[in-house]
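> Okay, here's the prediction I keep looking at, along with the sequence it came from:
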Amino acid sequence: MSGPATSTGDGCVFCAIAAGEAEASVVHEDDEVIAFLDLHPVTPGHLLVVPKRHSVGLDDTDPDTGRRVWSVAHDLARALRRSSLRTDGVNLLLCDGAAAFQTVLHLHLHVVPRFEGDGGELMFPIGPAHDRALLERDAQAIREALAP
């Protein structure tokens, strides 16, 4: 989750890993995705699930590929719980855009095994509850954006 941002396409470290041109500790590979251990893990077993075809974020990722990324992450989370690695819980985290802390500009889903006292954090500020009218206004904006 740390390190300098990489550009899209040429020079993309995840594209290089998917092409077998860069080293990685791969735990899963199929025609659409590759999953490997994060070089800078939050905890032992921290995995990244990456589409083989380059896309920067959710907006330019094919929906079928996105479903495959999440399906593989689900399988890997279950495998972590069955493994000998300490896994009392699992975080699935996808950072989409710089404002959301995306540092490698190739879509990737983190699968992070968690346990009490592991030193990792994931904190979101919790604001005051919004009134129903404001929530409904925001819901309407999202519903409108979902329309074809």
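Ah, there it is.
> can we go C-alpha only for contacts and neighbour counts from here?
Noted.
> same for the helix or strand harbouring residue 139, what does it pack against?
Here residue 139 is covered by helix 132-146, with elements defined by DSSP states H and E. On a contact count with 3 or more Cα pairs under 8 Å, 6 or more residues apart in numbering; DSSP states H and E, helix 132-146 meets no helix or strand.
> next up, a second structure to put side by side with the first:
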Amino acid sequence: MTCVFCAIAAGQLPAHKLYEDEDFIVLLDIFPMRPAHVLIVSRVHAPYLKELPAAARERLLALADKVAAALRVAGYGREGINLLINDGPDSNQHVPHLHLHLIPRRRGDLPVLLWRLLVRFVPLGRKRLQARLEAEAEQLRAILSKEN
């Protein structure tokens, strides 16, 4: 079976894409931990960070900084954003393809974050979530397109 992120990169699966360039696709996580939970996904299938081409590795944090700035302009994570790479299966990497999570945080959200961690993949309220993801994607796409 094809990797889900490779299928998204090839246009075979839908995604809430926010931005893309030659090395990365920026999209919303379909099982978000918090509102506007963004993924920066490598176009190259690289299960581990060390397998990502050096030029792309060098650009990753600069792109993360750009996306974080867009999140803050949109009102997400103004006081904090978790940047997270699960590098390998023992680190809780669910899709063996390099991706960086940007999870906007706000003061006092830890109980909700822990609850989402427990029920993240339970398919309850998907229609409402899809509507929220569409609105977040539209807002963030507009901000990121102004920055290019």
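Arrived safely. What you are looking at is a predicted structure, and each value in this text was computed from that prediction instead of being measured.
> Mind checking the TM-score on these two?
Here the TM-score for the pair of chains, by TM-score structural alignment, normalised by the length of structure 1, is 0.70; 112 aligned residues with a Cα RMSD of 1.4 Å.
> still on that earlier bit, tell me, the helix holding residue 139 of structure 1 lands on which residues of structure 2?
Aligned by TM-score structural alignment, helix 132-146 of structure 1 corresponds to no residues of structure 2.
> gap between the aligned residue in structure 2 for residue 96 of structure 1 and residue 19 of structure 2?
Using TM-score structural alignment, the equivalent of residue 96 of structure 1 in structure 2 is residue 87. Residue 87 of structure 2 sits at a distance of 23 Å from residue 19 of structure 2 (criterion: Cα to Cα, to the nearest Å).
> Residue 27 of structure 2 and residue 109 of structure 2, how far apart?
With Cα to Cα as the criterion, residue 27 of structure 2 and residue 109 of structure 2 are 22 Å apart.
> Please apply the same query to residue 119 of structure 2.
With Cα to Cα as the criterion, residue 119 of structure 2 and residue 109 of structure 2 are 16 Å apart.
> Nearest residue to the equivalent of residue 82 of structure 1 over in structure 2 in space, please, no chain neighbours.
Alignment note: residue 82 of structure 1 maps to residue 73 in structure 2; criterion TM-score structural alignment. Using Cα to Cα, 6 or more residues apart in numbering and skipping the chain neighbours, the partner closest in space to residue 73 of structure 2 is residue 143 (7.7 Å).
> which stretch of helix or strand covers that neighbour?
Going by DSSP H and E, residue 143 of structure 2 is part of helix 126-147.
> do the same with residue 102 of structure 2
Per DSSP H and E: residue 102 of structure 2 is located in strand 99-104.
> Now do the contacts for the residue most central in space within structure 1.
The residue lying closest to the centre of structure 1 (Cα atoms, centre = their mean) is residue 109, at 1.6 Å. Residue 109 of structure 1 makes contact with 48-50, 69-70, 73, 92-95, according to Cα atoms under 8 Å, 6 or more residues apart in numbering.
> quick revisit: how much space between the match of residue 82 of structure 1 and residue 7 of structure 2?
Residue 73 of structure 2 is 30 Å from residue 7 of structure 2, where distance means Cα to Cα.
> what does residue 142 of structure 2 give?
25 Å.
> I'd say residue 26 of structure 2 and residue 19 touch.
Yes. Between residue 26 of structure 2 and residue 19 there is a contact under Cα atoms under 8 Å: 5.1 Å.
> more crowded one of those two?
The residue with more neighbours, out of residue 26 of structure 2 and residue 19, is residue 26; 24 against 18, by other Cα atoms under 10 Å.
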